[in-house]
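Visitor: coords below, sequence missing:
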């Protein structure tokens, strides 16, 4: 093989020859010219020429020594540097590839051989496409062009080893030219452990996200730029917002807290707590917030904030139900307080009202209907009834007892309430009753009170007139998807709509609270008693409203399979000549601890034709009844006060009487109408019930029905 010099070696040889030629030529020309000008003797010229030649040889030898020595020193230094580089390349942990423009390996270091498992000569017999499947021969040219344009590329790849194993690597490729030849000097680092750790981290993160999606709290985290990177399933389900809706913390605050003043107050406190954490490591406290969801609803939340690795994680714990229960507990405590008050005054207050109302209705029997006092008595009776209604409303909150229920046609009650309340008003009604609507099991008086209150409220909400729409239908609640807090079963559903101004959202949640009212002169007991009555009937009531769109009440009441009972005439009918079957000498026993009630009842019943015997205690009643029974002149009926302070009441007295006269017609009477005995009087042996306060109509109808039929009356 002919001897070949490298380009650098040729450059050095040319440099030496050029210097030598210039120096030799100048020496010969200049020395001969000077010598010919100074010396004329040929012998001397010959001798000088000899010395000049020797000097030339010495000088050129010295020059050659200098030039060649310099070249050798540079070469030695270069070789030393090359050996140093080779030594270093052999010992670095990263692989080193020297690759030509065709993708052929020109040189590799020991680390490359160890990493791939090839011997050096095996490695140098391969191309890049042999170890990197991402660079087949057809892909190498575009890659090389890109490398030439950029000068350097860093990328991740998967390289194959001699044993078939694939390893993850990070490649830094560097393009350069040397002596008109293009090269790629690539440094390759084994990142298998890092990639394995990344895969494990991604798997852990995936499992963590799956776990967080199962958690019953909302979780979201953001980076230090304020971008929300993750929100779990509960967050999206609870609030309705996806990451597309709230991509940033700023956007979240704008949508979740639309009230500007509330948002400003919350953000200032929250961001101040985060700044305090960064400054001193103080834990960010939890906050109670109200979050506005995408559908407009508001949920009570406790937010806890955790900060780590430039990320802020927020946990949202939904306490809406807890807050609702807390509010319900407060409301229940209020109702219990009212109940204690009502229970405490009910007996005495209704006894007083019984004397007042009874005497007024009795007085109405004694005078002609055209008498001047008749209208005054009528007004007095109305006032006494209003007082009785207020007492009855208070009693709906009292603890214990159930309504005095029977099978009732709800349509009849609604029609009566509409006729009573809408009379003389500019409000019209539209009633839709589904065919075959079942009766309800209810206390007709209390349910009348419910519809009276609701219709009165609707009329007051429409001062300029309007329409009250009432829809009545059968409704069944199944086991699945039951949004109502009532048992599964059959109900009658009543929906009442008005066209009023609507109820502000801040008032809507309080309208069933006792004493809450926005009306001048209102007692705040109307809707509270409505809710209490519906609840005690095992039903459900809810309300929806918005400003300008009116108000809708939805009521569910349990159905009854029994036919509806007959309507009981009102007390006012007696004052206008109501036809009643008078006593015709039938004997009655009246037992009441209040003397004024005994006197009123005795006088009223005697006016109706009954013979009346009265007493103040259960013990006396049992004794009187027994004496008359054994004498063969038993009482036709006995009216017995349920509660006698410090003595035998109606319950124990009835038990004693029924022991010797199982057919006794006993009527229980009480001002404490929510006592269990009043709602289930037959179970305790009573044939009928009359609630205090009562007047002529109530007591006359009960007695007439009971005595004339000889059996129990409703």
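Guide: All right, it came through fine. As the structure is a prediction and not an experimental result, all values here were calculated from the model.

Visitor: Could you use CA atoms for every contact and neighbour count after this?
Guide: Fine.

Visitor: Show me what the top helix by length along the chain packs onto, helices and strands only.
Guide: Taking DSSP state H as the criterion, the chain has its longest helix at helix 42-91. Contacts defined by 3 or more C-alpha pairs under 8 Å, 6 or more residues apart in numbering; DSSP states H and E place helix 42-91 against helix 7-38, helix 110-116.

Visitor: Out of those, flag the one nearest residue 204.
Guide: Closest approach to residue 204 among those is made by helix 110-116 (28.9 Å; C-alpha to C-alpha).

Visitor: can you give me the strands in the stretch 151-300 of the chain?
Guide: Here the stretch 151-300 of the chain has its strands, by DSSP state E, counting those that start in this stretch, at 152-160, 166-178, 181-190, 218-223, 228-231, 287-292, 298-308.

Visitor: Format the ones you listed as TSV; extra columns: distance to residue 36.
Guide: TSV is the format used below for the strands of the stretch 151-300 of the chain (distance: least, C-alpha to C-alpha, whole Å):
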stretch	distance to residue 36
strand 152-160	66
strand 166-178	52
strand 181-190	54
strand 218-223	94
strand 228-231	97
strand 287-292	113
strand 298-308	97
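
Visitor: which of those is buried the deepest?
Guide: Comparing the strands of the stretch 151-300 of the chain by mean neighbour count (mean count of other C-alpha atoms under 10 Å), strand 218-223 comes out on top with a mean of 21.

Visitor: just the helices and strands packed on helix 42-91: most buried one?
Guide: Neighbour counts (mean count of other C-alpha under 10 Å) averaged over each of the helices and strands packed on helix 42-91 peak at helix 110-116, with a mean of 19.

Visitor: adding another structure so you can compare the two:
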């Protein structure tokens, strides 16, 4: 029902008053004209004669006739006419103003209706949920976005109290929300005043939970409530904070890795004396049993320390090592023939070792040194686990097989569809509980609680290296023992044939001259002693610059070149040496693992790489192999 516009009658009433005023003015003017003519009529009943009066003495006297009323002056009549005219003029002016006011008011009403229509259209098309709230908290209108986001209709939540009851997840949240609403929203709010109700956790009609920021704008009789869904924004912010934290941790880990790598490099130089001098002394004939036993203990301890340092380098260097096509079976057999595995077997003399290697096993692309450490750690962990069962002799079985996974395997991790070369190690140790199995690759837990993987970084290294090679690890346990499976992605490429390993007797030299280039004095002394033991003439310098000067003055048959030195590093030294002695033979060595600098130097013509501390056999084999190569024609 529309409002009554009383101003519409105002001009009509004023017009009527103006007409009435005109009539009164005309009458007044007529009366005034009659009085001013100067003519008088005789008094009624006397015929105009004077009236005779008798006094108390009997005398008679003539009575004066009554006087006619004095007409108003002409100026008074004119003033009255002016006043009435002015009043009439004012009434006409007021009538005209009221008519203009009526037109303006109609235009204002029309504009208000247009604005209301635009406002309703904006709310309806808004991309944020909006609710019109009445003065008593009743829900007057909800927009489509609100319905789409939360699912509640106006009928389902007729008021803010009902909305709080339905949309908030628990009693405590409802109490807090109701108190916040009552405290913040009041009729005293001025038009346009905003209230930020902060973020509420809202339950939608379908049960989904959303983080919603509520803002209320007072509009006089009620207000507009905007509910902005900030769920994704908060999730993105949390993910950004987590990513920033991960980046910070990654930077700290990178710094720690660099520091650990530097320490490991220095430790390898120190360990050269601990490992190599006992090895040389053990070659002395007629050693007493007591002395021989002590030297063997020193050598074995040094090798264990070297293994742990090597594991640290594997982890800190990660995927930086060069990768090549390798035969997993050949790597397995190499590890089982190594002195390191012999050391493990000496600790478990009753260990029974079974191998079942698939003859048609596909090749893999791996970093040779890293995967060799993985195999050695895994085999050693299996031996340690098998030894925990005291009722029977310890036993491990090492298997390899090709396996095509046609359905994802659910285990410790999901192994996707693909073709893999699988290496498995099964021990005869006690069965592991589900909790122990889940923590099997936690280095500290495996060592301290399970007694497995106590060598080096153990099973933690296995896990990290396999993952770095895009492989997968699975572990199962039964009353008969535990099996660890390593899944390596395969390749159809052909592996380079393995070079036959020389015996120590075949590694002896014939007096060839070898220049040792190393900034560490201990390492120079160890290398020269080993070379002399192998039958070579050894000289040593302490820097790359000194090496360039030396070969400029006299020739040498081979350089034993350290890769990490102050000043000129190994690659830079070899580049300068080649300008003086083209085709110069060289064997590279470093306390770090094989790096990009090593590969670049080898691409220039250098030979094999030795990781410190190296054994007498490793040194002799590398030098003999390099000396047997033909010198280039331009050398």
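Guide: Received it, and whenever you're ready, just let me know what you need. From a predicted model like this one, the values you see are computed outputs, not experimental measurements.

Visitor: Please work out the TM-score for the two chains.
Guide: TM-score for the superposed chains, counting by TM-score structural alignment, normalised by the length of the second structure: 0.55, backed by 415 aligned residues with a C-alpha RMSD of 4.7 Å.

Visitor: okay, the longest helix of the first structure sits on what stretch of the second structure?
Guide: Helix 42-91 of the first structure lines up with nothing in the second structure when matched by TM-score structural alignment.

Visitor: List the contacts of the helix or strand following that helix.
Guide: For helix 42-91 of the first structure, the succeeding helix or strand toward the C-terminus, using DSSP states H and E, is strand 95-100. Strand 95-100 of the first structure is touched from outside by 89, 105-113, 115, 182-189, with contacts defined as C-alpha atoms under 8 Å, 6 or more residues apart in numbering.

Visitor: let's go with 6 Å and repeat that
Guide: Contact with strand 95-100 of the first structure is made by 105-109, 111-112, 183-188, as judged by C-alpha atoms under 6 Å, 6 or more residues apart in numbering.

Visitor: Which two among those are spaced furthest apart?
Guide: Of all pairs drawn from the contacts of strand 95-100 of the first structure, the greatest distance, 19.9 Å, lies between 111 and 183 (C-alpha to C-alpha).

Visitor: Give me the distance from the longest helix of the first structure to the chain's centre.
Guide: Relative to its parent chain, helix 42-91 of the first structure has a centroid offset of 92 Å by C-alpha atoms, centre = their mean, to the nearest Å.

Visitor: Please enumerate the helices of the stretch 501-635 of the second structure.
Guide: Here the stretch 501-635 of the second structure has its helices, by DSSP state H, counting those that start in this stretch, at 521-533, 544-553, 570-580, 596-603, 616-627.

Visitor: Aligned counterpart of residue 306 of the first structure in the second structure, please.
Guide: Residue pairing (TM-score structural alignment): residue 306 of the first structure is matched to residue 202 of the second structure.

Visitor: quick one, what contacts its match?
Guide: For residue 202 of the second structure, the contacting residues are 167, 168, 209, 210, by C-alpha under 6 Å, 6+ apart.

Visitor: how close does it get to residue 347 of the second structure?
Guide: 64 Å (C-alpha to C-alpha, to the nearest Å).

Visitor: try residue 237 of the second structure
Guide: Using C-alpha to C-alpha, residue 237 of the second structure is found at 54 Å from residue 347 of the second structure.

Visitor: Tell me which of the helices of the stretch 501-635 of the second structure lies nearest to residue 586 of the second structure.
Guide: Between residue 586 of the second structure and the helices of the stretch 501-635 of the second structure, the shortest gap by C-alpha to C-alpha is with helix 616-627, which sits at 7.4 Å.

Visitor: how about that closest one, aligned to which bit of the first structure?
Guide: Aligned by TM-score structural alignment, helix 616-627 of the second structure corresponds to residues 696-707 of the first structure.

Visitor: how close does that stretch sit to the second structure?
Guide: Following the fit onto the second structure, the mean deviation recorded for stretch 696-707 of the first structure is 1.3 Å by mean C-alpha distance after the TM-score superposition for the first structure.

Visitor: chain center to that stretch, what's the gap?
Guide: On the basis of C-alpha atoms, centre = their mean, stretch 696-707 of the first structure sits 56 Å off its chain's mean C-alpha point.

Visitor: Ok, stretch 110-119 of the second structure next?
Guide: 47 Å.

Visitor: equivalent range in the first structure for it?
Guide: Aligned by TM-score structural alignment, stretch 110-119 of the second structure falls on no residue of the first structure.

Visitor: tally of neighbours for residue 90 of the first structure?
Guide: Per other C-alpha atoms under 10 Å, the neighbour tally for residue 90 of the first structure reads 17.
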